[in-house]
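*Asks:* Sequence below, structure please.
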Amino acid sequence: MMRFLLFAIITGLAAAQSGRSARGVNVKNAWVVDKQYTFQKNSYWNFSSMANMAIGQVPSGLKASNYPVDTYFFSPANVLVKDGYLQLWVKNKSFRSGEVTVLQKVKYASVRTVAILSEPAGVCNGMFFYQSDTQETDIEFLSNAKSASNTDATSDANAKSNTRWLWLSNQASSYTGTKTTQPVALPANPTTTEHEYRLDWLPGVTKFYVDGVLVWSSTKNVPSVAGTWVFNNWADGDTDWSAGPPATDAVFKIKEIDMYYNTS
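*Replies:* Coordinates of the predicted model:
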């Protein structure tokens, strides 16, 4: 069943063009997405139209993180708005990582991120909602094809060796539960070409899109409380996941964030 599902997703993405989701429409001081979902607010950051900023500085509404996590550390020194992108860095042979969060607390959202993923093996690029380890939904890219998670997905799909995957997940809603996750095929040339990665978190369901095409949805382990939207690029020594650090500098480049959301 897993192999059939992965094959279908691979086929669908290969046929898709590098498109974008339709923007939400403002109707009576609310934002309507896909002609059916209504949100209170819209925040839009177009980094391609911004001037370069000093290291660690980000535009209004965002915050560069500064805190440790286990073996790695999120530092504002690894966050840079330059040359038309929000750049989140992991420096070579280092676990010092880059992260930006949205200041506004969010409860349900449609978030579209136009980005170029990191090429060097050994990092995780993340675009996700987080309130706690049991209230989280993610889009993540593991750049190391040798990561145990990537190699397991490749084996399950009977795919070509050294295949990397885009990981879509709802984390387990209890500490004794099991997360809901699906690896899907990456769009063409994701580490050199801009693509749109979209996550819709709605009451009772999460929907995941690549270049405007729905690639997976889930009604299991869907978050239900307000929290924070996060964008990051990080590495640790976990061979099952990020399998880092990278041998050369790894940069996750975000061109646009288009976010429709309700507040807590």
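*Asks:* from here on, contacts and neighbour counts on C-alpha atoms
*Replies:* OK.
*Asks:* what's around Val32, how many residues?
*Replies:* 19 (other Cα atoms under 10 Å).
*Asks:* With the one 3 residues further on instead?
*Replies:* Counted with other Cα under 10 Å, the neighbours of Lys35 add up to 9.
*Asks:* Please apply the same query to Tyr67.
*Replies:* Counted with other Cα under 10 Å, Tyr67 comes out at 12.
*Asks:* what do you get for Ala153?
*Replies:* Neighbours around Ala153, by other Cα under 10 Å: 21.
*Asks:* That one contacts Ala185, correct?
*Replies:* No: taking contacts as Cα atoms under 8 Å, Ala153 lies outside contact range of Ala185: 10.2 Å.
*Asks:* who touches both of the two?
*Replies:* Trp165 (Cα atoms under 8 Å, 6 or more residues apart in numbering).
*Asks:* any idea which helix or strand carries Ser169?
*Replies:* In this structure, Ser169 is located in strand 165-170 according to DSSP states H and E.
*Asks:* Who are the packing partners of that strand?
*Replies:* strand 135-142, strand 180-185 (3 or more Cα pairs under 8 Å, 6 or more residues apart in numbering; DSSP states H and E).
*Asks:* Out of the ones you listed, which one sits most buried?
*Replies:* Mean neighbour count, computed with mean count of other Cα atoms under 10 Å, is highest for strand 135-142 among the helices and strands packed on strand 165-170, reaching a mean of 24.
*Asks:* quick one: contacts of that strand?
*Replies:* 117, 121-130, 150, 164-173, 197, 199, 206, 222-225, 241-242.
*Asks:* are any of those residues buried, and which?
*Replies:* Buried members of the contacts of strand 135-142, counted by 16 or more other Cα atoms under 10 Å: 117, 121-130, 150, 164-173, 197, 199, 206, 222-224, 241-242.
*Asks:* show me where the stretch 101-250 of the chain has helices.
*Replies:* Secondary structure of the stretch 101-250 of the chain (DSSP state H, counting those that start in this stretch): helices at 148-157.
*Asks:* mind listing the strands in it by residue range?
*Replies:* Along the stretch 101-250 of the chain, the stretches classed as strands by DSSP state E, counting those that start in this stretch are 109-116, 124-132, 135-142, 165-170, 180-185, 195-202, 205-210, 213-218, 228-234, 250-261.
*Asks:* Put together JSON lines for these, with distance to Thr38 on each row.
*Replies:* Shown next, in JSON lines, are these (distance: least, Cα to Cα, whole Å):
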{"stretch": "strand 109-116", "distance to Thr38": "9"}
{"stretch": "strand 124-132", "distance to Thr38": "19"}
{"stretch": "strand 135-142", "distance to Thr38": "20"}
{"stretch": "strand 165-170", "distance to Thr38": "22"}
{"stretch": "strand 180-185", "distance to Thr38": "26"}
{"stretch": "strand 195-202", "distance to Thr38": "10"}
{"stretch": "strand 205-210", "distance to Thr38": "15"}
{"stretch": "strand 213-218", "distance to Thr38": "19"}
{"stretch": "strand 228-234", "distance to Thr38": "18"}
{"stretch": "strand 250-261", "distance to Thr38": "9"}
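*Asks:* I'd like the structure of this one too, to check against the first:
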Amino acid sequence: MGILRLLLFTGVIVVNAQQAALTEDSRCGCYLLKGNETAYFREHRFFDFRNHDHHASVPPVIKEVKDTADAPVTSPFFNSTEWTDFWMISNWNNSHGIREDSTWLMVNSPNNVYLEANHDTNSSPKSWLSLRTQRLPEFQTTAEIESLSAKFKFVSIRMLARTIGARGAITAMFTYRHSEELAKVQESDLEIRTSDPKNIIHCTNQPSLNSEGDIEARASKNATMPNGLEWSDWAVHRLDWTPKSTTWYVNDIQVANTEFQTPKDVSNIILNAWSDGGEWTGNMTVGDSAYLQLQWFEILYNTTEPEKRQGQGGCNSVCSIDGSPQVGQPVMLWSNGAGRGLVLFRGWVPVTLMILLFLFA
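*Replies:* Next up, the predicted model:
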């Protein structure tokens, strides 16, 4: 009875996850991550591309190098505050030899980032975001979006996505800290090679080579999609970068984890679809294309930038996006506000409560 009296005295109420109430981000002081490593995050963003069919249009591929990088955005959506206060669209090229084994010019273009209408009556979204890469006679036209901020320090990023198209391309979701010296680059990758078997994905902390230039086995995991899924199927891909490790999930099933070379410093968030004819990407046939397509993208994060929501009482109100019945909308786990108990997930017990259970059992 001792622990029961203690729980009642402290206002702790144990409930099923389904009973946790949907709430708004403005009411959340921080977010508790359910995963391989417990972590708290201060910020949450959700980008939903499923209902933008009014902005959807597939632009024709620009076939001239000189016009590719300078192409305008493909929709007014990419000029909206919803987009521009977080993302930018890359237009750099590899003419300065980004990768030593590249065999042809690769040019990122805003023309390859667009909203696409769904014409498949067997699936529900009205639209999705597409990142396109295509092999042209003179170069590879590619797509990349990256966060405006390079000050993310620990994140949980998720996307409902699929990769489709021809062999010889890479699609990816990753954190990235740039350095002119390869050994000082910090990066956590989820990569899909369209030349691979369709159930294999690559989960890596970079750099994945040792000081002798050999592959470091501890840095990379060739993971298998669970439950018979293929990377051409819609699935929720998730990457958790936490202080001790990087963990990868597909549909909430852990597929890889490593503590080796976990990034330590602030980084960007990047999504791309590309090829350069090198050993890693493979050689795409002229005229062929591949695509990374996203229905939505979600991120929990900490940054080194000033807090955006002052006066919220720190972590007095703790929320979660894990187990929420509404994707993109958090649930309230607990609040220390007047008249509020501490609400916990059954089967997900914080360390403090575990200690109390031990002491008073």
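*Asks:* Between the strands of the stretch 101-250 of structure 1, which one is closest to Ala30 of structure 1.
*Replies:* Shortest distance between Ala30 of structure 1 and the strands of the stretch 101-250 of structure 1, using Cα to Cα, is found for strand 250-261: 9.5 Å.
*Asks:* Map Leu6 of structure 1 onto structure 2.
*Replies:* Using TM-score structural alignment, Leu6 of structure 1 has no partner in structure 2.
*Asks:* What helix or strand is Leu6 of structure 1 located in?
*Replies:* Applying DSSP H and E as the criterion places Leu6 of structure 1 in helix 2-15.
*Asks:* contact partners of that helix?
*Replies:* Helix 2-15 of structure 1 is contacted by residues 156-158, 183-188, 210, 213, 215 when judged by Cα under 8 Å, 6+ apart.
*Asks:* packing partners for the next helix-or-strand element following it?
*Replies:* As assigned by DSSP H and E, the chain's next helix or strand after helix 2-15 of structure 1 is strand 25-27. Counting contacts by 3+ Cα pairs under 8 Å, 6+ apart, strand 25-27 of structure 1 packs against strand 30-33.
*Asks:* what's the helix or strand just after the strand it packs on aligned against in structure 2?
*Replies:* Moving toward the C-terminus from strand 30-33 of structure 1, the next helix or strand (DSSP H and E) is strand 37-39. Matched against structure 2 by TM-score structural alignment, strand 37-39 of structure 1 falls on residues 39-41.
*Asks:* Now that stretch on structure 1. Mean distance?
*Replies:* Here the mean offset of stretch 39-41 of structure 2 against structure 1 after fitting is 1.1 Å, by mean Cα distance after the TM-score superposition for structure 1.
*Asks:* Not counting sequence-adjacent ones, nearest residue to the residue nearest to the spatial centre of structure 2?
*Replies:* Of all residues in structure 2, the one closest to the mean position by Cα atoms, centre = their mean is Ile157, 3.2 Å from it. The spatially closest residue to Ile157 of structure 2, leaving aside those adjacent along the chain, is Ile299, at 4.4 Å (Cα to Cα, 6 or more residues apart in numbering).
*Asks:* To which residue of structure 1 is the one you found aligned?
*Replies:* Under TM-score structural alignment, Ile299 of structure 2 pairs with Met259 in structure 1.
*Asks:* need the contact list for that match.
*Replies:* 42-44, 109-112.
*Asks:* what's the matching residue for Leu186 of structure 1 over in structure 2?
*Replies:* Using TM-score structural alignment, Leu186 of structure 1 pairs with Met225 in structure 2.
*Asks:* Its match: what's it in contact with?
*Replies:* Met225 of structure 2 touches 199-201, 231, 250, 255, counting by Cα under 8 Å, 6+ apart.
*Asks:* swap the cut-off to 6 Å and go again
*Replies:* Asn199 (Cα atoms under 6 Å, 6 or more residues apart in numbering).
*Asks:* Can you give me the distance of it to Pro197 of structure 2?
*Replies:* Distance from Met225 of structure 2 to Pro197 of structure 2, counting by Cα to Cα, to the nearest Å: 10 Å.
*Asks:* before we move on, what about Phe78 of structure 2?
*Replies:* 34 Å.
*Asks:* Those two - which one has more neighbours?
*Replies:* Of the pair Phe78 of structure 2 and Pro197, Phe78 is the one with more neighbours under other Cα under 10 Å, namely 20 against 12.
*Asks:* can I assume the more buried one sits in a helix?
*Replies:* Yes: membership of Phe78 of structure 2 in a helix is supported by DSSP: H, G, I helix; E, B strand; the rest coil.
*Asks:* Show the contacting residues for it.
*Replies:* If a contact means Cα under 6 Å, 6+ apart, then Phe78 of structure 2 has no contacts.
*Asks:* Same check on Ile55 of structure 1?
*Replies:* So Ile55 of structure 1 contacts 77, 80 (Cα under 6 Å, 6+ apart).
*Asks:* what's the counterpart of it in structure 2?
*Replies:* Counting by TM-score structural alignment, Ile55 of structure 1 corresponds to Thr74 in structure 2.
*Asks:* part of a helix, is its match?
*Replies:* No: counting by three-state DSSP, Thr74 of structure 2 is located in no helix; its state is coil.
*Asks:* gap between it and Leu131 of structure 2?
*Replies:* Look at Thr74 of structure 2 and Leu131 of structure 2: by Cα to Cα, they are 12 Å apart.
*Asks:* Once you drop chain neighbours, what's closest to Lys179 of structure 1?
*Replies:* Lys179 of structure 1 sits nearest to Ala172 (Cα to Cα, 6+ apart), 4.0 Å away.
*Asks:* which residues touch the one you found?
*Replies:* The neighbourhood of Ala172 of structure 1, defined by Cα under 6 Å, 6+ apart, consists of 134, 178-179, 221.
*Asks:* Turn the residues you listed into JSON lines, including distance to Asp83 of structure 1 and neighbour count.
*Replies:* Compiled in JSON lines, the contacts of Ala172 of structure 1 are given as follows (distance: Cα to Cα, whole Å; neighbours: other Cα atoms under 10 Å):
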{"residue": "Thr134", "distance to Asp83 of structure 1": "37", "neighbour count": "19"}
{"residue": "Thr178", "distance to Asp83 of structure 1": "41", "neighbour count": "13"}
{"residue": "Lys179", "distance to Asp83 of structure 1": "37", "neighbour count": "18"}
{"residue": "Asn221", "distance to Asp83 of structure 1": "38", "neighbour count": "23"}
